[in-house]
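Trainee: sequence plus the predicted model coming up.
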Amino acid sequence: MDSLEHPLLSPLLCPAFRSEYFRFSYKHIEYLHDRDLSFIKINLPYYFPNAKDNKSFLSAYIDHGHCLYPLYWCNNKESRHESSCGACECTEIGTTYYFCDKCKQPYHKECVESPPLIKSPHHPKHNLQLITPQRTAHPGDDSKIIYCSYCDANYKYNPLKLLYYCFICNFGLDPVCATKPSFMNYHKRHEHTLNHFPRKTDLICDVCGVSDSNYIIYVCLQCDFVVHKKCIHLPFVIRISRHDHRLSFNYSLPKILSCGVCRQKVDDNYGNYSCIKDCKYVVHSKCATRIDVWDGKELEEEPEEENEDLNSFEVIGDGIIKHCSHSHHMMSEKKATNIVYDDKNPCQACLLPFSGGGVYICMKSNCDFVLHEACANLPRTKQHIAYPHPFILQVNDTNYCFFCGYCDRLSYGFRYVCSKGGESISIDVQCAAISEPFDHQCHTHPLFLSNELGKNRSCSICGKEKLLTLNCMECGFFLCFYCATLPYKVRYEYDEHFLTLSYKENVSLSWCEVCEETLDSNKWIYTCNECGATFHIKCLLGNCATYVKPAQNLLFDGDRFNIIPSNRLTRPICNDCGRRCQDKQMFEVYDDDDQKRLYCFHHFEVDDG
């Protein structure tokens, strides 16, 4: 307690004890059930009860581990407490709060001094009852979670959380929000005082353009201005993942445009974000501030950052470079007009074969390090359309295997890594190259990443449910990142021609040259336009889909292993599934006893669910 200035003992009860008193006495506790939710109705006051109840009450209080007066009133003007409030879990504690010796937790003054029943200006029609949520009938169903209608904090099962709730209107407020005033002044958003509109109604917010009665609404009757409470403090200048320039908030547009995120019409009667460079790019307010689009930073008073063009190599001479992934050797540019198709020594970055175009080849005679010209020019940092934070190119750990966060494909080539936003994501260079609009050789219309937040779509090619899909706005075609990055042109060892990716009407009913099973014309296949040979994708490319090649001393999840070709006359048996592996490659792993074990790709495959 060294950081607290002159703490005073308080005759108030700890909120944790009020929430758990039902373990010792049912006198002040009542169970309630609503919409498959279970609540404990707290009728226990926030101060010590009268004298006749003190004996039994104090016994329960001591059994709970609390001393007589465990709460201290704290007024620490020099620093804020680092912990969140133990009752509402809000991280904004401030400099005045209560502190419990038993719980070692700070508590808001409002959370401690919360009477069982209140009347709030945010919900004047009914009284609000103090409750603590219990387990739901369906714990995995997020639709049963209740929220604070003011700050939008969710109240999943937590036996210590306090909430004021109206069971008639399904309206909730945490103890701090319940004491907020019914008016607000924020002149950056609107010049007049905004007053809370207490009734639930479908009024369109002038800032986000959405009608949603689940949110608290503020109005200015003088100007006929309506705004959701959550929209009042929306940023004024932002940067999003879908556009190269900053966007600024405005209430009107010179002409009707489509949203750069959802691709739907933007109504110029409501707020939106448009490009500050006047490049005719506009986004709905709701779409621009999605957690998968915006990084959460307000840039209104921040200086414009200079775009750093960080190359991955140093130019040594005419056509000669030193690449950051291969600094001990010089590499020379070679226009590979004489290279028809080389899958023996693929590119070190994307692990794809060469089929014409420019390459960089190591000048040292005994080194086979090569790069596509495009892969050699990969930028050090990259902003991807599917994530609000920038990615950093990783090239020095190419013996490290990873699953791409977008296509779920195993790879050990170059990767882009981002550790911001509360999670670490690695993506391969093929997925990193996808941008909007995405043009695929097998589809006539451009594709856009216009997914609704949190909504799965079925890929039109593989049929798998994915959160990230590239969508056609004209014909309802959806393409997952795995199928979008399949190579369009490949070679088969027993066919002298190129095979191309084909879909639906481009192929007639036939059979696969490898497994000899009938092909489904509704799924993509590889076909030879010269001789008519057709192949399943996995039969031709394998489960790894050409993103790995035979290699030694690879690392995955702390284990070292080798990737070996499965080209013997007799197919090896997988030590995991006990069947002969039909894939083109296998994983060779050594256990603690130095015994060699072979596994097929499915042993390492990421769970699609």
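Mentor: Looks like it came in fine.

Trainee: okay, CA-based contacts and neighbour counts for the rest of this
Mentor: OK.

Trainee: quick check: K466 touching C480?
Mentor: Yes. Counting by Cα atoms under 8 Å, K466 sits close enough to C480 to count as a contact (6.7 Å).

Trainee: more neighbours: these two, which one.
Mentor: Using other Cα atoms under 10 Å as the criterion, K466 and C480 rank with C480 on top: 25 against 21.

Trainee: which residues does the more buried one contact?
Mentor: The neighbours of C480, taking Cα atoms under 8 Å, 6 or more residues apart in numbering as the test, are 407, 459, 466, 468-470.

Trainee: before we move on, what about Y400?
Mentor: With contacts defined as Cα under 8 Å, 6+ apart, Y400 is in contact with 412, 554-556.

Trainee: filter those down to the buried ones.
Mentor: Among the contacts of Y400, those classed as buried by neighbour count (16 or more other Cα atoms under 10 Å) are 412, 554-555.

Trainee: turn those into TSV, columns for distance to F448 and secondary structure.
Mentor: Supplementary listing: the buried ones among the contacts of Y400 in TSV, determined by distance: Cα to Cα, whole Å; DSSP: H, G, I helix; E, B strand; the rest coil:
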residue	distance to F448	secondary structure
Y412	28	coil
L554	35	strand
L555	35	strand
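
Trainee: now for the longest strand along the chain, which elements pack on it?
Mentor: In the chain, ranked by residue count with DSSP state E as the criterion, the top strand is strand 123-133. When contacts are defined as 3 or more Cα pairs under 8 Å, 6 or more residues apart in numbering; DSSP states H and E, strand 123-133 packs onto strand 37-42, strand 117-120, strand 163-166.

Trainee: try this one next to it:
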Amino acid sequence: MASRKPVNRPSVRHPSHNHPLRVFKAREEDEVVCSGCELELTGQAFKCIKSDCDYFLHKSCFELPRETSHKSHPDHSLTLLHSPPYGESYTCDACGEYGSGFTYNCSECQYDVHVGCAFIPETLEREDHEHPLTLLYNTPCKDREDSAMFTCDVCEEDMSENLWVYYCKDCDYGTHVHSCAVYEDHEPKKSGGEEEEEEEGSSSAVSRMKSLMKAQDELAAVQLECRMKRDANNAILGLYEEPKRRYYW
């Protein structure tokens, strides 16, 4: 009796990588980094089918549009590049940090934006500030005659005038667009139960957001895997179908 031929796990292709990718569920202890946005990867994603190839992608990075029109660069559209346009790295014109993964690029202006920066929200709220913060595509000090520098109100570092900033005009309050705006808490510590209550509320809000994003990615990845399995099964069944007869008159 002939042995059954093993069935290959469904895979997909992405133009950023030479090998097929398969659905993958990353755990925090794996310490995996997305090859597209270079951020930590958890939950449902994609990985290279080659065991010796450490290539991973968020589902959101897998589905990024090839071209986008962005308010920060209205004169030209931005094209998704899967590798740095100038060698091994580039500097993001949004946050000022280096990048070596995907970028949205304007080749005419040599303008580059991390894919993680390109789709950040236009407004956000901080628990330590009474007004919503609005995303600006340069600091309020840009083109000032006195050459004043804008200072982040969270980390108290001076910012280049061309960097993006989350800003409250009413209070002249602004932050960097990433760690200072969302993740880090530089507030002076309060005493006793007040501090614990505030930290608990902040952490629960972040946890709810992470859980929601994780659930959405997992659902989409399961749907994609089911679709790939169905397509693979249909292809296999097609090999065993009886050939259609042709009649000649």
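Mentor: All right, it came through fine. This one's a predicted model, so the numbers in the text were calculated from it and none came from an experiment.

Trainee: quick revisit: out of the helices and strands packed on strand 123-133 of the first structure, which is closest to K489 of the first structure?
Mentor: If you check each of those against K489 of the first structure by Cα to Cα, strand 37-42 wins as the nearest, at 54.9 Å.

Trainee: tell me, the closest one lands on which residues of the second structure?
Mentor: For strand 37-42 of the first structure, there is no aligned range in the second structure, judged by TM-score structural alignment.

Trainee: by contact count, what packs against that strand?
Mentor: With contacts taken as 3+ Cα pairs under 8 Å, 6+ apart, strand 37-42 of the first structure sits against strand 29-34, strand 123-133.

Trainee: ok, which of the helices and strands packed on strand 123-133 of the first structure comes nearest T398 of the first structure?
Mentor: For those, the distance to T398 of the first structure is smallest for strand 37-42, at 49.9 Å, taking Cα to Cα.

Trainee: do you know which of the helices and strands packed on strand 123-133 of the first structure lies nearest F183 of the first structure?
Mentor: F183 of the first structure sits nearest to strand 117-120 of all those, at 12.7 Å, using Cα to Cα.

Trainee: same for the closest one, what does it pack against?
Mentor: Packed against strand 117-120 of the first structure by the contact rule (3+ Cα pairs under 8 Å, 6+ apart) you find strand 123-133.

Trainee: which part of the second structure lines up with the following helix or strand past the strand it packs on?
Mentor: Downstream of strand 123-133 of the first structure, the next assigned helix or strand under DSSP states H and E is strand 146-147. Alignment note (TM-score structural alignment): strand 146-147 of the first structure is unmatched in the second structure.

Trainee: following element in sequence after strand 146-147 of the first structure, please.
Mentor: Read in the C-terminal direction, the helix or strand following strand 146-147 of the first structure is strand 154-155, with elements assigned using DSSP H and E.

Trainee: picking up where we left off before, what's the matching range in the second structure for the longest strand of the first structure?
Mentor: Alignment of strand 123-133 of the first structure against the second structure: no match, by TM-score structural alignment.

Trainee: buried residues in that strand?
Mentor: Applying a neighbour-count criterion of 16+ other Cα under 10 Å, one finds 123, 127-133 buried in strand 123-133 of the first structure.

Trainee: any idea which of the residues you listed is closest to S450 of the first structure?
Mentor: Nearest to S450 of the first structure out of the buried residues of strand 123-133 of the first structure is P133 (Cα to Cα; 36.0 Å).

Trainee: how near is the closest one to A376 of the first structure?
Mentor: When Cα to Cα, to the nearest Å is applied, the distance between P133 of the first structure and A376 of the first structure equals 56 Å.

Trainee: likewise for S458 of the first structure?
Mentor: Counting by Cα to Cα, the gap from S458 of the first structure to A376 of the first structure is 34 Å.

Trainee: of these two, who's got more company?
Mentor: The residue with the greater number of neighbours, taking S458 of the first structure and A376 and applying other Cα under 10 Å, is A376; the counts read 21 against 17.

Trainee: map the more buried one across to the second structure for me.
Mentor: Correspondence of A376 of the first structure to the second structure, assessed by TM-score structural alignment: F62.

Trainee: which residues touch its match?
Mentor: Contacts of F62 of the second structure by Cα under 8 Å, 6+ apart are H14.

Trainee: the second structure: helices as residue ranges?
Mentor: 59-62, 115-118, 192-240 (DSSP state H).

Trainee: give the buried residues for the first one.
Mentor: The neighbour-count check on helix 59-62 of the second structure (16+ other Cα under 10 Å) flags 59, 61-62 as buried.

Trainee: how far does that helix sit from its chain's centre?
Mentor: Centre-to-centre, helix 59-62 of the second structure and its host chain are 7 Å apart (Cα atoms, centre = their mean, to the nearest Å).
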